[in-house]
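Participant: Using only what follows, build the 3D model:
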Amino acid sequence: MDVFERVAQLIEEIDAVTASTPEQVEAFRIRYLGSKNILRPLMGEMRTIPNERKPDFGQLVNRAKQHAQDKFDGLQAALASQESATAGSELDLTAPAEPMPLGSRHPIALTMRRIVSIFERIGFAVAEGPEIEDDWHNFSAMNTPEDHPARDMQDTFYTGADMPAGPNNSAMLLRTHTSSVQARTMEAQQPPIRIIAPGRVYRNETISARSHAQFHQVEGLYIAERVSFADMKATLLHFAREMYGEKTKIRLRPSYFPFTEPSAEMDIWWGLETEHDHRITKGTGWLEILGCGMVDPAVLENCGIDPERYTGYAFGMGIERQAMLLYNITDIRLMFENDVRFLRQFASVV
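Facilitator: Coordinates of the predicted model:
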């Protein structure tokens, strides 16, 4: 048998190989493709081949090598397919899936989103502002006089002297309400203005079950021509019924805020059906949920809006208070402690 016949026989041998296990495939690789494979010595036979046949022999040997490589690749692919099919057959597709732990939204975020959604549906846009604010936008622009109790160091967190001063060289502080966003909006644009300003605020208060040094507010502002107190009342009644149910009743009680005149506090009828109702409403059945009023002309003038032409109303509410009412939470501190046991209760709330 000459060398050409031997190579042809090896090609036929490679064709005939079958392998169904990883060990058999590896044995094929070692025999035909390894560092000491049986095809390697064939090139040494080149010296015995007549010169005119050497090109043919070289091509034949290279074809045998390529054939071995293709066969090996095919065996590997078949083995991988076989293993995949076997692995799939071991799965019980009727078995219950592994329980996927659900994340949960924070009750403050849930409540804020609900409030914002109600007002967005009636045309209010969301406005934002800085949490580190200057005295002008936080107090002066909102008609809060220098001797007002809200300016007292016991109520407000003032920043250090190294902070840059605000307009009119005013001090810097952590905003005590989101009314500062209203002031910035009125400075930046002319009426009509219809915004809500949700955000976090800070007051230097003793932390207890009903109060905290940081909390969240949503404040609203509507300024245009011929805006009336009746417009405000209709808007807030719509909000209360969207928030607490279609049969919700409200009442407005006279109050005082530096930036609105006249001012009012709005209550909703909570009822007196349970001991909890008596306690939370102090036996009256009515529960205060927000403050409101017509924007004081001095505020409009401070912010560059003509009070002779435009009127408006403003309102503000604490989000934590709304969340405590919606989800029957009795301690405001729970909302800031990040206790997973508390947060998991809201896993299914959207």
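
Participant: alpha carbons only for contacts and neighbour counts from here, please
Facilitator: Fine.

Participant: Residue 98 falls within a helix, correct?
Facilitator: No - read with DSSP: H, G, I helix; E, B strand; the rest coil, residue 98 is coil and lies in no helix.

Participant: Please give the structure of this sequence too, so both can be compared:
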Amino acid sequence: MTDLDQLKTDALTRIENAPDAAALEALRIEFLGKQGSISGLMKTLGGMSPEERQVQGPLLNGLRTETADAIAARKEVLENTELEARLAGESIDLTLPAPEVPRGSVHPVSQVMDEIAEIFADLGFAVATGPEIEDDWHNFTALNMSETHPARAEMDTFYFPDRDAEDHRMLLRTHTSPVQIRTMKAASANGGEPVRIIAPGRVYRSDSDATHTPMFHQVEGLAIDRDIHLGHLKWTLETFFKALFERDDIVLRLRPSYFPFTEPSVEFDVGYSNEGGRRVVGGHGDAEGHDWMELGGSGMVNPRVLEFAGFDPNEWQGFAFGLGIDRLTMLKYGMNDLRAFFDGDGRWLSHYGFSPFDQPTLSGGVGARA
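Facilitator: Alright, predicted model coming up:
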């Protein structure tokens, strides 16, 4: 038997009997590594004559190929044996909880919108919606806003170049008040009936800085009946804030103001204090360490608005109010920068977002405080 035959027999026998992956890797290095015996023989081909190389070359290449194939085959056998042993020894504990999987979160604004809807549902208000692309009649005229009102200016409102069939200018709604008009028109078309709705949603204004964004969120409320007065408005707002902020010491202050769609008009403030650099709603604004913070506008629905919507102002009256949902979210959950709401930063969302399967609920809170 030649030296190559002996080397081949020795290599294949030892590879076949390799007990584990570590031993097999050691054999691979011994035979095929840079300093391996077969690799050393391959290096001698360069010093041979063409005639010798023609004879020895195929033999050495064949030896190297057979050795490499044997190593690969033995490696597959060892891996399969190891896998079978592991499967035989392992068992699945079906009583263990499933592993946590990545999942999305509810944006804080969406969470607060749900909380607002829940609170007002307990107070007998339905949620009403309307188009975000509006006409200027529903957005301005029907709300008693004159043709020269500053809010109609191009610099404040996103207008479209086209008009509707009645020659009204089309725009992105600047508030959710058009939903109130559409709801009242539908109610008056049915012969007149009480209305109690809130209208949450996106609104748009041409304004952008550290505290304003071109798109933001509002919720407006409307109650129409035959015996509504400002006392009902104040009670409704106080009850709402107590439930939203989960505090019984909410103090509401009404200040005379002016809005074209309400008469009389009032702005409402709540008492708050600064605690650790955070504004905390609660307490009396005139008490030591407290102050007042304006949160929205409201008032009794202007008789002209009732007429535009088809209600007889001599028979019907009601109140309306408006709030910024983004600001309420910042106050309730301790956020300082409005722009982060719209950045889409996954880190911010994972910190402030809510689990879609474990959202906080306010059910029962309104009834307890009412």
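
Participant: can you give me the strands in the stretch 251-350 of structure 1?
Facilitator: Taking DSSP state E, counting those that start in this stretch, the strands of the stretch 251-350 of structure 1 run over residues 260-269, 286-295, 311-318.

Participant: how many neighbours does the counterpart of residue 301 of structure 1 in structure 2 have?
Facilitator: Aligned against structure 2 by TM-score structural alignment, residue 301 of structure 1 finds its counterpart in residue 307. Neighbours of residue 307 of structure 2 under the rule other Cα atoms under 10 Å: 15.

Participant: Select, out of the strands of the stretch 251-350 of structure 1, the one closest to residue 10 of structure 1.
Facilitator: With distances scored as Cα to Cα, the stretch of those nearest to residue 10 of structure 1 is strand 311-318 (86.5 Å).

Participant: Provide the aligned range in structure 2 for that closest one.
Facilitator: Going by TM-score structural alignment: strand 311-318 of structure 1 matches residues 317-324.

Participant: check the fit of that stretch onto structure 1 and give the mean distance.
Facilitator: Here stretch 317-324 of structure 2, set against structure 1 after superposition, deviates by a mean of 0.5 Å using mean Cα distance after the TM-score superposition for structure 1.

Participant: mind listing the strands in the stretch 151-300 of structure 2 by residue range?
Facilitator: 159-163, 169-172, 195-204, 215-225, 252-259, 262-275, 278-281, 290-301.

Participant: check contacts around the corresponding residue of structure 2 for residue 259 of structure 1.
Facilitator: Using TM-score structural alignment, the partner of residue 259 of structure 1 in structure 2 is residue 261. Contacts for residue 261 of structure 2 (Cα atoms under 8 Å, 6 or more residues apart in numbering) come out as 143, 144, 145, 301, 302, 304, 305.

Participant: Tell me which residues of the helix ranked longest in structure 2 come out buried.
Facilitator: If you go by DSSP state H, structure 2 has its longest helix at helix 50-89. Neighbour counts using 16 or more other Cα atoms under 10 Å place 53, 56-57, 60, 63-64, 67-68, 70-71, 74-75, 78 of helix 50-89 of structure 2 among the buried residues.

Participant: Same question for stretch 325-338 of structure 1.
Facilitator: Buried residues in stretch 325-338 of structure 1 (16+ other Cα under 10 Å): 325, 329, 332, 333, 335.

Participant: which residue lines up with the third one in structure 2?
Facilitator: Alignment note (TM-score structural alignment): residue 332 of structure 1 maps to residue 338 of structure 2.

Participant: Spatially, what comes nearest to its match if we skip its sequence neighbours?
Facilitator: residue 211 (6.2 Å; Cα to Cα, 6 or more residues apart in numbering).

Participant: does the one you found really touch residue 341, like I thought?
Facilitator: No - with contact defined as Cα atoms under 8 Å, residue 211 of structure 2 does not reach residue 341; the gap is 11.4 Å.

Participant: for structure 2, which residue is closest to the average position?
Facilitator: residue 107 (3.2 Å; Cα atoms, centre = their mean).

Participant: could you measure it against residue 266 of structure 2, distance?
Facilitator: Using Cα to Cα, to the nearest Å, residue 107 of structure 2 is found at 31 Å from residue 266 of structure 2.

Participant: just to revisit the earlier point, and the next element down the chain from the longest helix of structure 2?
Facilitator: helix 108-122 (DSSP states H and E).

Participant: buried ones in that following helix?
Facilitator: 108-113, 115-122.

Participant: Over to stretch 337-347 of structure 1?
Facilitator: Quick answer for stretch 337-347 of structure 1 (16+ other Cα under 10 Å): 343, 346.

Participant: Ends of it, what's the gap?
Facilitator: 17 Å.

Participant: quick revisit: can you lay out the strands of the stretch 151-300 of structure 2 as TSV showing distance to residue 128 of structure 2 and mean neighbour count?
Facilitator: Output for the strands of the stretch 151-300 of structure 2, formatted as TSV (distance: least, Cα to Cα, whole Å; neighbours: other Cα atoms under 10 Å):
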stretch	distance to residue 128 of structure 2	mean neighbour count
strand 159-163	24	13
strand 169-172	18	19
strand 195-204	5	22
strand 215-225	10	22
strand 252-259	22	16
strand 262-275	20	19
strand 278-281	28	19
strand 290-301	18	20
